[in-house]
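S.K.: predicted coordinates and the sequence they were generated for:
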Amino acid sequence: MPTILVIDDEPKILRIIEHCLTREGYEVTTALDGQQAIEQFQRQDYDLIILDLALPKVDGFQVCRTIRETSSIPIIILSVRNQEVDKILGFNLGVDDYLTKPFSPIELCLRVKAILRRTKEENHSSSIDGSSYSHNGLTINPTSREVYLDDHPIELTAKEFDILWFMVKHPNKVFTRKQLLYQIWQNDYVGNEDTVTVLISRLREKIKRTDSQFSFIQTLRGVGYKFVI
C-alpha cells in the first residue's frame, strides 16, 4: 500500500485529500505546518508527498529544499499562487507536479496515481534492462540512479535524472522542449515547456566542469537540446 504525506495548514483541505486518497487505497499521514512535515518525513518512509506552499513555521519551499537534500521522492505542490515564477521555482527545487487551488480532488488523485505508476514502471524498467554509461568522465548507473562526474557524486532530482538518461540513450540527437516534456511526463503533466528549460539549465550546471568550456548538453537556439559525446 503506497504511503503519502499530505501537508496543508487548512484542516478542511487535509480531510478532503485524506478521504479521497484513502478511498483509493493509499495510506495517508497529514501535517499542518512545515516543521511537523519535516519531522514526519524524517520519521517515516513515504512514496509521495503533497505539499502546500503557504505553511506556518516553515514554508513549503523550505520544506521542499530540506526533503531534496536527502530524497528524490515525488512531490506534488498545492498552492493558491498561480504565478509562473512560483511554478518555475517549484520545479527548480525538484517538484514533480504543481496544482493550483482551488483544485479538483479527483484530478489530484489521478495525478497521484499517474506519478506513482510511472515511478514504479521506471524503477522496474531500470532494474531489468538498464546498463551503465561511462564516457568523458561522466558515469551513470540507471539501476541505482547514481551519477558521477570525474568520480565525484552528482545529486540529481528524479526529473533531472530522467531527462539526462533519456538524452544519454539518444546521443547527438536533437529534442525540442515539447518532445522532452512528453518523454518525461507523457500525459501526466499539464503545463508549459518552460519547465524543461529550467530542468535542462539546472542539469547542465550540475554536470559541467568548472575548468572547461565543454558542455554535455548543448542548446540549438530555436530548436532544442542534444546530449553530445
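M.R.: Alright, I've got the coordinates. Quantities reported herein were computed from a predicted structural model and do not represent experimental measurements. Numbering: from 1, shown residues only.
S.K.: when you work out contacts or count neighbours from here on, use the C-alpha atoms and nothing else.
M.R.: Fine.
S.K.: secondary structure class for residue 172?
M.R.: coil (DSSP: H, G, I helix; E, B strand; the rest coil).
S.K.: now the residue lying closest to residue 1 once chain neighbours are set aside: how far from residue 193?
M.R.: Closest residue to residue 1 apart from its sequence neighbours, by Cα to Cα, 6 or more residues apart in numbering: residue 26 at 5.9 Å. Applying Cα to Cα, to the nearest Å, the value for residue 26 to residue 193 is 31 Å.
S.K.: and the gap between residue 146 and residue 96?
M.R.: 19 Å.
S.K.: which of the two has more residues huddled nearby?
M.R.: Just comparing residue 146 and residue 96: by other Cα atoms under 10 Å the higher neighbour count belongs to residue 96, 21 against 15.
S.K.: hang on, the more buried one packs against residue 74?
M.R.: Yes: in this structure, residue 96 is within contact of residue 74 by Cα atoms under 8 Å, at 5.8 Å.
S.K.: enumerate every residue touching residue 55.
M.R.: Under the criterion of Cα atoms under 8 Å, 6 or more residues apart in numbering, the neighbours of residue 55 are 8, 9, 32, 33, 34.
S.K.: hang on, the earlier thing: ok, the residue nearest to residue 1 - contacts?
M.R.: 1, 2, 3, 4.
S.K.: 6 Å - rerun?
M.R.: Contact partners of residue 26, counting by Cα atoms under 6 Å, 6 or more residues apart in numbering, are 1, 2, 3.
S.K.: what about it, distance to residue 116?
M.R.: 11 Å.
S.K.: now residue 163
M.R.: For residue 163 relative to residue 116 (Cα to Cα), the value is 18 Å.
S.K.: nearest residue to the most centrally placed residue in the chain other than its sequence neighbours?
M.R.: Centroid-nearest residue in the chain, with Cα atoms, centre = their mean: residue 96, separated by 3.6 Å. Leaving aside its sequence neighbours, residue 96 sits nearest to residue 75 (Cα to Cα, 6+ apart; 5.4 Å).
S.K.: second structure for comparison follows:
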Amino acid sequence: MFGGTILLVDDEKEIVDLLEIYLKNEGFTLLKASNGIEALEILNSQHVDLIILDVMMPQMDGIEACMKIREEKHMPIIMLSAKSQEMDKITGLSIGADDYVVKPFSPLEITARVKSQLRRYRQLNVSSIKNDNEIIIDDLVINIATHKVSIDHNEVRLTPREFAILQVLARNRGIVLSMEKIYENVWNEPFWESNNTIMVHIRKIREKIEKDPSNPLYIKTVWGIGYTIE
C-alpha cells in the first residue's frame, strides 16, 4: 500500500467512480470535487498530498483552479483533458501542473502516475528544507534570513533580484515555472511578452552557482515552458 490523500476534481461521475476504485485499492484516501471552486474549498480545510484535476469543468475550470492552487500550494498536480494538442499540454504544464494525461486513459496508468509523482515529490522534499530560513539542495545552500548563498561551503554573492529568483525556484523545487510566473513573483508587476529580464538574470545566476553554466546542474531550462530546479 502506498498511502496518501488524493483530491480528485472532475465533473464526470463515471471517471470519478472508476478512479476511486483503483486508488482506494492502492491505499489512498480520496477526496472529491466537481469543479475548481469546490476543490479550493477542500484545500483550505483539509490536507491533500496530490491533486488530479480535470481541465473542462463548470463554474471554475482546471486551468484557473491550477493557477489559484499554485499561488499557495506545492503538492503535485496531474491534469486530465480530452485536448491532446501540444499547446494544450504546454499550457497545462506552464501554469504549474506536474503531469498531463489525455482522455481516454487507463486507470492503471493514472495510478502509476500518481505513485510516481508522489514518490518524486517526497524524495525531493525530505531534508531539503532544514528550517524555515534555509533551503538545501545538494551542495547549494540558500539562507532566506541572511540572503546568503553558498556552493560546496563557498559563499556566492548574488544581487537581490538574483537571490529572489533563485529563492522562488528553490521553494518550488520540482515545479516548472514560466518566465511570467517568476517575474510576477519577484517584481510584483505584470509581465510583458517581449521581456527577456528573467532570461538574463538566470544566465547570471548560472554563471555564479554552476560549475558549467552551459550544462547546468541546478537551474534547468524546460524549452517552451520555463525553468525549474529538479
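M.R.: Now that the structure is in, tell me what you want to look at. It should be emphasised that the depicted structure is a prediction, and the values quoted were computed from it without experimental measurement.
S.K.: any idea what the TM-score comes out to?
M.R.: The TM-score (TM-score structural alignment, normalised by the length of the first structure) is 0.66; 176 aligned residues with a Cα RMSD of 3.2 Å.
S.K.: can you pull out the strands in the second structure?
M.R.: 5-9, 29-33, 50-54, 77-81, 99-102, 129-131, 134-137, 140-143, 148-151, 154-156, 219-222, 226-229 (DSSP state E).
S.K.: which one of the ones you listed lies nearest to residue 91 of the second structure?
M.R.: Across the strands of the second structure, residue 91 of the second structure has its closest neighbour in strand 99-102 (10.0 Å, Cα to Cα).
S.K.: before we move on, back to that, which position in the second structure pairs with the residue nearest to the centre of the first structure?
M.R.: Taking TM-score structural alignment, the alignment pairs residue 96 of the first structure with residue 98 from the second structure.
S.K.: before we move on, what about residue 106 of the first structure?
M.R.: Looks like residue 106 of the first structure aligns to residue 108 there (TM-score structural alignment).
S.K.: ok, the closest residue to that match other than its chain neighbours to residue 97 of the second structure distance?
M.R.: Nearest-residue entry for residue 108 of the second structure: residue 22, 7.4 Å, with adjacent residues in sequence omitted and distances by Cα to Cα, 6+ apart. Taking Cα to Cα as the measure, residue 22 of the second structure falls 22 Å from residue 97 of the second structure.
S.K.: the more surrounded of the two?
M.R.: Higher neighbour count among residue 22 of the second structure and residue 97: residue 97, with 27 against 15, using other Cα under 10 Å.
S.K.: leaving out sequence neighbours, find the closest residue to that one.
M.R.: Leaving out its chain neighbours, residue 97 of the second structure is closest to residue 77 (Cα to Cα, 6+ apart), at 5.0 Å.
S.K.: the one you found and residue 98 touch, don't they?
M.R.: Yes: counting by Cα atoms under 6 Å, residue 77 of the second structure does reach residue 98; the two are 5.4 Å apart.
S.K.: if we can go back for a sec, tell me, how many residues neighbour the match of residue 106 of the first structure?
M.R.: Residue 108 of the second structure has 12 nearby residues by other Cα under 10 Å.
S.K.: returning to what we had before: what's around the residue nearest to residue 97 of the second structure, how many residues?
M.R.: Residues near residue 77 of the second structure, counting by other Cα under 10 Å: 28.
S.K.: now do the same for it: its match in the first structure.
M.R.: The equivalent of residue 77 of the second structure in the first structure is residue 75 (alignment by TM-score structural alignment).
S.K.: got the contact list for that match?
M.R.: Per Cα under 6 Å, 6+ apart, neighbours of residue 75 of the first structure: 48, 49, 50, 95, 96.
S.K.: nearest to residue 124 of the first structure, of those residues?
M.R.: residue 48 (17.4 Å).
S.K.: where in the second structure does stretch 14-22 of the first structure fall?
M.R.: By TM-score structural alignment, stretch 14-22 of the first structure lines up with residues 16-24 in the second structure.
S.K.: check the mean deviation of that stretch from the first structure.
M.R.: Compared with the first structure after fitting, stretch 16-24 of the second structure deviates on average by 0.8 Å (mean Cα distance after the TM-score superposition for the first structure).
S.K.: chain center to that stretch, what's the gap?
M.R.: 24 Å (Cα atoms, centre = their mean, to the nearest Å).
S.K.: now swap in stretch 126-135 of the second structure and tell me
M.R.: The answer for stretch 126-135 of the second structure is 18 Å, by Cα atoms, centre = their mean.
S.K.: how about it: buried residues?
M.R.: Neighbour-count burial for stretch 126-135 of the second structure flags 128, 129, 134, 135 (criterion: 16 or more other Cα atoms under 10 Å).
S.K.: what separates the residue sitting furthest away from the middle of the second structure from residue 148 of the second structure, distance-wise?
M.R.: For the second structure, the largest distance from the centre (Cα atoms, centre = their mean) belongs to residue 154, which lies 29.1 Å off. Distance, residue 154 of the second structure to residue 148 of the second structure, using Cα to Cα: 10 Å.
S.K.: what of residue 81 of the second structure?
M.R.: Counting by Cα to Cα - residue 81 of the second structure and residue 148 of the second structure are separated by 42 Å.
S.K.: give me the more crowded residue out of those two.
M.R.: Higher neighbour count among residue 81 of the second structure and residue 148: residue 81, with 19 against 15, using other Cα under 10 Å.
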